[in-house]
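K.L.:
Got a predicted structure here, sequence first:
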Amino acid sequence: MLHIIDHFPIKHETLAKTSIGDTVIFTDNAVYAVKQDDIDQNLARKTFAHINLCVRKADLLLRNISNRELFKGVAVLDDVDYRNVLSEEPAIRSLN
C-alpha cells in the first residue's frame, strides 16, 4: 500500500498504520523527518526498516534540504517518478 504523509512531526500512530513492504512518501513538511541531524540514525533505521521510504525532490528543494542531509535508504522522487508511483501502487492512504 502507498502512504502519503505531509505533516511534521510524524506521530508514532501514523507509522504504526504501515505494513512490511509498504511505500511511504513524505511530502511538504514531512521531509524534515528524514534529515540526518533531526533523528538518531539507529532509531531511524529501526523505525523505517520495514517500509520503502521516499521523499519528493520538489519538497526538498523548497525547504533547502540536500540529498546528502537525508539518511541512507531514502529514495528521492522527481515529478515523473512521483506520478509513476501513484499510478503503480494498488491503494493509497493519505495521512495528512
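P.N.:
Arrived safely, thanks for sending.
K.L.:
CA atoms for contacts and neighbours, from now on please.
P.N.:
OK.
K.L.:
Point me to the helix or strand that includes residue 54.
P.N.:
Element membership for residue 54, per DSSP states H and E: strand 52-56.
K.L.:
what angle do the longest helix along the chain and strand 52-56 make?
P.N.:
As assigned by DSSP state H, the longest helix anywhere in the chain is helix 79-88. Angle between the axes of helix 79-88 and strand 52-56 is 130 degrees (criterion: axes from the mean of the first three to the mean of the last three Cα atoms, to 10 degrees).
K.L.:
Next, the buried residues of helix 79-88.
P.N.:
The neighbour-count check on helix 79-88 (16 or more other Cα atoms under 10 Å) flags 82, 86 as buried.
K.L.:
Who are the packing partners of the next helix or strand after it?
P.N.:
Downstream of helix 79-88, the next assigned helix or strand under DSSP H and E is strand 92-95. Contacting strand 92-95 under the criterion 3 or more Cα pairs under 8 Å, 6 or more residues apart in numbering; DSSP states H and E are the following elements: strand 2-5.
K.L.:
next, the one to line up against it:
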Amino acid sequence: MSSTLQSDQVDPAFFDAVNEYIGIANRQAKTHGLKRVSAASLYAAARFNAHAYIGFERDARGSRTEFLDYMTDLYRRMLNEHLDAIGAERGIDVGPSELATSSDSA
C-alpha cells in the first residue's frame, strides 16, 4: 500500500500537494488563460506519469497497455467526480454523471 493511503483515508499532505498545483495553475491562468493552462496541465501530467511509470515499472513493455487503460479510466473517473462536485457547488447543470448507478438515476 502506498504511503499516501492509510486505512482508506487520504493523507492530508496529498491535498496539500494538489492545492499547490492548483494554485500554480490559477496563477498561470491569469496570464495564459484557462484553456492553455488546462492543456499544459494535462501535458505535464502525462509527461510526469510516463516518467514515473518507467521509473517504477519493471516490465514497462509488457504492462504498457494495462497502465494506459488504468490511467485513462482513473482520469475519467476523477474528472466526472470533479464535474459533479463543482457543478453542484456552483448550481450548474453539468449533465448526467457517468458515476451514477442505475438505481441512482431512476
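P.N.:
Good, I have the coordinates. Please read these numbers as outputs of a predicted model, since none were measured by experiment.
K.L.:
what TM-score do we get after superposing?
P.N.:
The TM-score (TM-score structural alignment, normalised by the length of the first structure) is 0.21; 50 aligned residues with a Cα RMSD of 5.8 Å.
K.L.:
Show me what the strand holding residue 54 of the first structure is packed against.
P.N.:
Counting by 3+ Cα pairs under 8 Å, 6+ apart, strand 52-56 of the first structure packs on strand 23-26, strand 75-77.
K.L.:
Tell me which helix or strand comes right after it.
P.N.:
Per DSSP H and E, the first helix or strand lying C-terminal to strand 52-56 of the first structure is helix 57-62.
K.L.:
what's the closest non-adjacent residue to residue 60 of the second structure?
P.N.:
Leaving out its chain neighbours, the residue that sits closest to residue 60 of the second structure by Cα to Cα, 6 or more residues apart in numbering is residue 54, at 6.2 Å.
K.L.:
Report the separation between the one you found and residue 67 of the second structure.
P.N.:
Taking Cα to Cα, to the nearest Å as the measure, residue 54 of the second structure falls 11 Å from residue 67 of the second structure.
K.L.:
before we move on, what about residue 19 of the second structure?
P.N.:
Remark: distance between residue 19 of the second structure and residue 67 of the second structure (Cα to Cα) = 26 Å.
K.L.:
Compare neighbour counts for these two and give me the winner.
P.N.:
residue 67 (15 against 12; other Cα atoms under 10 Å).
K.L.:
got the contact list for residue 54 of the first structure?
P.N.:
By Cα atoms under 8 Å, 6 or more residues apart in numbering, the contact list for residue 54 of the first structure reads 23-26, 74-77.
K.L.:
Now those in TSV, please, with extra columns for neighbour count.
P.N.:
Below are the contacts of residue 54 of the first structure laid out as TSV (neighbours: other Cα atoms under 10 Å):
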residue	neighbour count
23	20
24	22
25	25
26	25
74	16
75	16
76	20
77	18
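K.L.:
Can you tell me which of the residues you listed is closest to residue 14 of the first structure?
P.N.:
Distance to residue 14 of the first structure, by Cα to Cα, is smallest for residue 24 among the contacts of residue 54 of the first structure, at 10.8 Å.
K.L.:
Does that closest one touch residue 16 like I think?
P.N.:
No: at 11.9 Å, residue 24 of the first structure does not count as touching residue 16 under the criterion of Cα atoms under 8 Å.
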